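> I'll drop the sequence and a predicted model, then ask my questions.
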Amino acid sequence: MTRMRWLGDQETKPAPPRLALVQSLVNTAELPSGPDRLADPDDARPWLQDKGLLDPGDGIDEGDLDLLRGVREALRAMLVHNAGGPPPTAAALAPLRAAAGGAARAEVEDSGRIRLSAVGTSLHDRLTELLLAIHDAQRDGSWSLLKACANEECQWAFYDRSRNHGGTWCSMATCGNKLKNREFRARKRASH
């Protein structure tokens, strides 16, 4: 099992608590060819347990990891769209649809607030809980502020807290400057 410091453990533009798991899941892989926290069960288990997606005694297999990686990339496609990119394709959303099969129940809290929650504790059930959080965020408008970096070599998930909600990079210091310099050089070459 590899133990390394993960960039996603110290989010610089963290999402609100209910979307933090979505952000963290998308950021389990460093694109384009960096480490992947969901690469194998031994690496994934501590992260899944820490995030409440897996109980300490529960197992995880390659099928579970395939589903999680697919859900991660479906969510990334949705966040690219939130940042102004193309809408996700049906094929990109297929893993998310597969994860959406869990049951939900309505609960009435002491305050009278109605809350939907997943039934059960399996990985599928906990992914249903994740989808319910996305549903709530889509309803209140906070979902559109969770975005993927516009740098195609990065696509790190970040929460856009800018005044005009027009943020496009995970970090202006890294991805923003890199892309602006690349565009500047391209314009300069084209003008000569």
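Here it is on my side, so go on.
> going by C-alpha atoms from here, please, whenever you check contacts or count neighbours.
Fine.
> hang on, Leu48 in a strand?
No: counting by DSSP: H, G, I helix; E, B strand; the rest coil, Leu48 is not part of a strand but helix.
> beyond the longest helix along the chain, next helix or strand please.
When the chain is scanned for its longest helix (criterion: DSSP state H), the result is helix 62-82. Along the chain past helix 62-82, the next helix or strand (assigned with DSSP states H and E) turns out to be helix 90-99.
> ok, and here's another one to check against it:
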Amino acid sequence: MNERDSAPGGLALVEALVNTLNVETGADTLDTAAGCAALAIAGPDVPAARTLREALRAVCLAHAGHRPPEGASASLLDALLADAPLRVAVDADGAASLRPVEEPPGLTARVAVAVAAASADGTWARLKVCEAADCRWAYYDRSPAGRRRWCSMSVCGARAKMRTYRAKRG
């Protein structure tokens, strides 16, 4: 299995949003038309999408047991998602699901639905952000114990272990 397989269900949207910024290079796909189109957002919505992205990154850092950067917190995500009212929709078969009140739903509303559904099925806490300060890539932790620390053991994990090894020898 590829270490960077997408998160399941609606969490794939959250993971994709967090990963629009490459922390190491500074490249932000929200600066491109293709990046905005992939998330179905318009140019005027990009600043709000960036704020949402960094609030999500802070929570995913907390999921991995790390402190978020100065000024970022879960309370910001809570405030942002409060602006995305949801409703319970019941289909003809009687199955209930959450849906955004607004149609078509904006990015924040779609993220709110994904977070609510992932919380309900127990997968929300497994969406994490890489421990490497120069990476911070979002990944879905599929490990049995749920204790993965890096997005990729072959890249970020190997770098961290090499730094630790060199520090002990130096």
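The structure has been received and is ready for your questions. Owing to the predicted nature of the structure, the values given are computational and were not obtained by experimental measurement.
> ok so, going back, in the longest helix of the first structure, what counts as buried?
65, 67-82 (16 or more other Cα atoms under 10 Å).
> swap in stretch 113-131 of the first structure?
Result for stretch 113-131 of the first structure [16+ other Cα under 10 Å]: buried residues 117-119, 123-131.
> possible to save those as a markdown table with secondary structure and distance to Cys149 of the first structure?
What follows is these, written out as a markdown table (DSSP: H, G, I helix; E, B strand; the rest coil; distance: Cα to Cα, whole Å):
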| residue | secondary structure | distance to Cys149 of the first structure |
| --- | --- | --- |
| Ser117 | strand | 30 |
| Ala118 | strand | 30 |
| Val119 | coil | 34 |
| Leu123 | helix | 28 |
| His124 | helix | 28 |
| Asp125 | helix | 29 |
| Arg126 | helix | 26 |
| Leu127 | helix | 24 |
| Thr128 | helix | 26 |
| Glu129 | helix | 25 |
| Leu130 | helix | 21 |
| Leu131 | helix | 22 |
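> farthest pair within those residues?
With Cα to Cα as the measure, no two of those lie farther apart than Ser117 and Leu123, at 13.8 Å.
> so Leu63 of the second structure is in contact with Cys130, correct?
Quick fix: residue 63 of the second structure reads His, not Leu. No: counting by Cα atoms under 8 Å, His63 of the second structure stays clear of Cys130, with 10.4 Å between them.
> give me the contact list for stretch 34-50 of the second structure.
Contacts with stretch 34-50 of the second structure, where a contact means Cα atoms under 8 Å, 6 or more residues apart in numbering, come from 13, 17, 20, 29-30, 106-108.
> against Thr168 of the first structure, how distant is the residue most central in space within the first structure?
In the first structure, the centroid-proximal residue (Cα atoms, centre = their mean) is Val26; its distance is 3.0 Å. Val26 of the first structure is 16 Å from Thr168 of the first structure, where distance means Cα to Cα, to the nearest Å.
> equivalent analysis for Ala157 of the first structure, please.
10 Å.
> who has more neighbours, these two?
Between Ala157 of the first structure and Thr168, Ala157 has the larger neighbour count (other Cα atoms under 10 Å), namely 29 against 22.
> grab the nearest non-local neighbour of the aligned residue in the second structure for that one.
Alignment note (TM-score structural alignment): Ala157 of the first structure maps to Ala138 of the second structure. Nearest non-adjacent residue to Ala138 of the second structure, counting by Cα to Cα, 6 or more residues apart in numbering: Val129, 4.3 Å away.
> what number of residues lie near the aligned partner of that neighbour in the first structure?
Using TM-score structural alignment, the equivalent of Val129 of the second structure in the first structure is Ala148. Residues lying near Ala148 of the first structure (other Cα under 10 Å) number 32.
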